[in-house]
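**Student:** Predicted model and sequence follow; I will ask about them next.
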Amino acid sequence: MAVFQSRTRRVALMTGAAVVVAVVVAVVLGRGSSPGSGGVRPSPHFTPPPAAAGFDYQIGGPYPPASGVRVVSRDRSAAPLAGRYTICYVNAFQAQPDELAWWRRAHPDLLLREPGGALVIDQDWNEALLDVSTPARRAALATVVGSWIDGCARRGFQAVEPDNLDSYERSGGRLTPEDNAAFAALLARRAHADGLAIGQKNTAELLPRHAGIGFDFAVTEECGRYDECDRYASAYPGRVFDIEYRRRDLPAACRDRAGRLSVVLRDRDVTPPGDPAHRFATC
């Protein structure tokens, strides 16, 4: 989910343990896998979202979009929308609150912890951060999150939006931008191998690295409010999909649009129609 300001390293020693890590990474990225092996099968093609297209952000619940909407983002638990370019939302760097018990049981070592063992929590959304601080943990997490990306592809989504790329900002210094960029690159390889485009979610600080990571477009939150739209539009001309949550910020984002951004106003809980909080508007 989005937060109010944006949601939305170490060199391995060449020991036997590092060799194991390299093998795990190879499996995660699909190298040497066969169609029946459960690995990722290389795809010769993926399609980025259409440029300057009408956009709706539906991660809080799916519904029929307005007639001018050509691109929709939905949670990975929802179905893609037939006839529209549909982006699959995946919380890739933090644990959804209702999934924390599963993480504790299945992968307790992949949750970021303080020195005393307490989980590092994003207080705005009550989400535990995932530990992408080492190559081994990134490889293991890429297996978990990669299976979700595979599922997005199987269900017919055209792209994936891995959220909380900026989790290092909430890690108390336990994660670095380099850690998150390295994990994002693993996810980009997985998405492309599945035939999916992949979007950068917020995190303007990583825009200089977007090509190296492998991002194809951007999903931004409140770039109008924080005067960041130009930066994203320069990196992804025509393929920036911005959500504003305050009506007074919509004009600023719309002024920057000029065929370079797709802008939508939504309520913070991105509720479907019928909910009293539901809000939807475009430029």
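**Tutor:** Nice, thanks for sending it over. This one's a predicted model, so the numbers in the text were calculated from it and none came from an experiment.
**Student:** From here on, just use CA atoms for contacts and neighbour counts.
**Tutor:** OK.
**Student:** What are the neighbouring residues in contact with A185?
**Tutor:** 212-214 (C-alpha atoms under 8 Å, 6 or more residues apart in numbering).
**Student:** Oh, that last question was meant for P272, not what I typed.
**Tutor:** P272 touches 58, 60-63, 278, counting by C-alpha under 8 Å, 6+ apart.
**Student:** Using JSON lines, lay out these together with secondary structure, neighbour count and distance to V264.
**Tutor:** Shown next, in JSON lines, are those (DSSP: H, G, I helix; E, B strand; the rest coil; neighbours: other C-alpha atoms under 10 Å; distance: C-alpha to C-alpha, whole Å):
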{"residue": "Q58", "secondary structure": "strand", "neighbour count": "22", "distance to V264": "11"}
{"residue": "G60", "secondary structure": "coil", "neighbour count": "17", "distance to V264": "15"}
{"residue": "G61", "secondary structure": "coil", "neighbour count": "15", "distance to V264": "16"}
{"residue": "P62", "secondary structure": "coil", "neighbour count": "20", "distance to V264": "16"}
{"residue": "Y63", "secondary structure": "coil", "neighbour count": "12", "distance to V264": "15"}
{"residue": "H278", "secondary structure": "coil", "neighbour count": "14", "distance to V264": "13"}
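**Student:** How much space separates E221 from D163?
**Tutor:** 11 Å (C-alpha to C-alpha, to the nearest Å).
**Student:** Looking at the two, which one has more neighbours?
**Tutor:** E221 (28 against 22; other C-alpha atoms under 10 Å).
**Student:** neighbours of the nearest residue in space to P50 that is not next to it in sequence, just the number please.
**Tutor:** Excluding the flanking residues, the one nearest P50 by C-alpha to C-alpha, 6 or more residues apart in numbering is R239, at 7.2 Å. When neighbours are counted by other C-alpha under 10 Å, R239 registers 25.
**Student:** correct me, but R239 touches C229?
**Tutor:** No - R239 lies out of contact with C229 (C-alpha atoms under 8 Å); the separation is 11.4 Å.
**Student:** Now the common contact residues for those two.
**Tutor:** Contacts common to R239 and C229, judged by C-alpha under 8 Å, 6+ apart, are L261.
**Student:** ok, residues contacting stretch 129-143?
**Tutor:** 9-10, 12, 21, 24-25, 28, 93-95, 110-113, 119-122, 167, 171, 174-176, 179-180, 183, 186-187.
**Student:** ok, second structure coming up, stack it against the first:
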Amino acid sequence: MRRLLGTLLPTLLAALLLGPVAAHADPVPLPTGTDVDYQLGGPAYVPDNVGIVVRDRTATPAPGAYNVCYVNGFQTQPGARRFWRARGDLLLRDDSGRLVRDEAWGEWLLDLRTPAKRERLVRIVGRWTAGCARDGFDAVEYDNLDSFTRSRGLLRARHATAYARLLVAAAHDAGLAAGQKNRAGWDGTRVGFDFAVAEECGRYDECGDYTDVYGDQVLVVEYRARDFRRTCEGFGDRLALVLRDRDLTPDGVRRWC
């Protein structure tokens, strides 16, 4: 009974937080034997070889493809500062009260440290996730699962794991497959993730860490040509893999193995 409650609790909590939801079909796994395109910088033409497309939650899904919805679940989007300032107590602050941010992208980190804040955050991100499902996406990837590594020690891995469990439950309640974004070496299936999105796993020799857990249910994005070539040699026959420009512009670099 204790094990059963531990399995059901995240789903029940997500249902309570997000309100009544309609019945949904089980999440559909990633298709295999096709390529992926990573279009976070804006929608672009989808060539015939591409059967999986990742787009921002504000974009329209690509017709005829398996669509993955990008949701920044652990940090703030640069264009959403007004939204988050109105919910400032959900933003991570240091001992001096200054907001903690990801310096590379200028994004504020969300404060995951207490159950109450995690519950409030999943209300927000869960609504976005439900919106992805209504718009016709098949899956969702929650970005910045590893934000705790940029938190100056304020966040712990256990905070990210507890919050991820709630997000996965919200995705499954909406009928979407849920993708673990980065955090190589961690088994996200323990909280219910269905697949992984691995950025630059070839560059950092991490692709095997993902396939050990998810098999062929891994999407790979490389940003340097030499890493792309090496990753294609090692994993191109098993995984959906794309070379993109780092800004992910619609007319930027797009190559496949």
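**Tutor:** Ah, there it is. Since this is a predicted model, take the numbers as computed values, not measurements.
**Student:** Assuming the best superposition, what's their TM-score?
**Tutor:** In this superposition the chains share a TM-score of 0.92, using TM-score structural alignment, normalised by the length of the second structure; 248 aligned residues with a C-alpha RMSD of 1.6 Å.
**Student:** if we can go back for a sec, take the contacts of A185 of the first structure and lay them out in a markdown table including distance to G68 of the first structure.
**Tutor:** Formatted as a markdown table, the contacts of A185 of the first structure follow (distance: C-alpha to C-alpha, whole Å):
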| residue | distance to G68 of the first structure |
| --- | --- |
| G212 | 33 |
| I213 | 31 |
| G214 | 29 |
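**Student:** Out of those residues, which are shared with the second structure?
**Tutor:** Retained in the second structure by both residues aligned by TM-score structural alignment, their matches' C-alpha atoms under 8 Å are the following of those: 213-214.
**Student:** just the contacts of A185 of the first structure now: which is nearest A197 of the first structure?
**Tutor:** Of all the contacts of A185 of the first structure, G214 has the smallest distance to A197 of the first structure: 9.2 Å, by C-alpha to C-alpha.
**Student:** How much space separates the closest one from R255 of the first structure?
**Tutor:** 28 Å.
**Student:** again, but for D109 of the first structure
**Tutor:** D109 of the first structure is 46 Å from R255 of the first structure, by C-alpha to C-alpha.
**Student:** for T220 of the first structure, same thing?
**Tutor:** T220 of the first structure sits 16 Å away from R255 of the first structure, going by C-alpha to C-alpha.
**Student:** ditto for Q94 of the first structure
**Tutor:** Taken as C-alpha to C-alpha, the span from Q94 of the first structure to R255 of the first structure is 33 Å.
**Student:** So between the two, which is more surrounded?
**Tutor:** Q94 (26 against 12).
**Student:** Looking at the alignment, what corresponds to the more buried one in the second structure?
**Tutor:** Aligned counterpart of Q94 of the first structure in the second structure: Q75 (TM-score structural alignment).
**Student:** For the residue lying closest to that match once chain neighbours are set aside, grab the count of nearby residues.
**Tutor:** Closest residue in space to Q75 of the second structure, ignoring its immediate chain neighbours: L109 at 4.5 Å, by C-alpha to C-alpha, 6+ apart. By other C-alpha under 10 Å, the residues close to L109 of the second structure number 25.
**Student:** L109 of the second structure - that's part of a helix, no?
**Tutor:** No - under the criterion used here (DSSP: H, G, I helix; E, B strand; the rest coil), L109 of the second structure is strand, not part of a helix.
**Student:** And it? What does it align with in the first structure?
**Tutor:** By TM-score structural alignment, L109 of the second structure lines up with L129.
**Student:** quick one: the helices in the stretch 151-257 of the second structure?
**Tutor:** Secondary structure of the stretch 151-257 of the second structure (DSSP state H, counting those that start in this stretch): helices located at 157-173, 207-214, 225-235.
**Student:** Identify the residues contacting stretch 202-211 of the second structure?
**Tutor:** Applying C-alpha under 8 Å, 6+ apart, the set of residues contacting stretch 202-211 of the second structure is 184-185, 196, 198, 201, 217-218, 222, 227-228, 230-231, 235.
**Student:** and if you look at stretch 40-49 of the first structure?
**Tutor:** 28-31, 33-35, 71, 85, 150, 158-159, 190, 192-198, 216-217, 239.
**Student:** again, 6 Å this time
**Tutor:** By C-alpha atoms under 6 Å, 6 or more residues apart in numbering, the list of residues contacting stretch 40-49 of the first structure from outside reads 30, 193-197.
**Student:** list the contacts for the counterpart of R183 of the second structure in the first structure?
**Tutor:** By TM-score structural alignment, R183 of the second structure lines up with T203 in the first structure. The contact partners of T203 of the first structure, taken as C-alpha under 6 Å, 6+ apart, are D166.
**Student:** So which residue is dead centre in the first structure?
**Tutor:** In the first structure, the C-alpha nearest the mean C-alpha coordinate belongs to P162, at 1.4 Å (C-alpha atoms, centre = their mean).
**Student:** Just confirm that residue is within a strand.
**Tutor:** Yes - residue state for P162 of the first structure (three-state DSSP) corresponds to a strand.
**Student:** Can you tell me how far the equivalent of it over in the second structure is from G252 of the second structure?
**Tutor:** Correspondence of P162 of the first structure to the second structure, assessed by TM-score structural alignment: Y142. Distance from Y142 of the second structure to G252 of the second structure, counting by C-alpha to C-alpha: 24 Å.
**Student:** again with A162 of the second structure
**Tutor:** Distance, A162 of the second structure to G252 of the second structure, using C-alpha to C-alpha: 37 Å.
**Student:** Likewise for E199 of the second structure?
**Tutor:** Taken as C-alpha to C-alpha, the span from E199 of the second structure to G252 of the second structure is 17 Å.
**Student:** Distance-wise, check the counterpart of I149 of the first structure in the second structure relative to V46 of the second structure.
**Tutor:** Under the alignment (TM-score structural alignment), I149 of the first structure pairs with T129 of the second structure. According to C-alpha to C-alpha, T129 of the second structure stands 23 Å off from V46 of the second structure.
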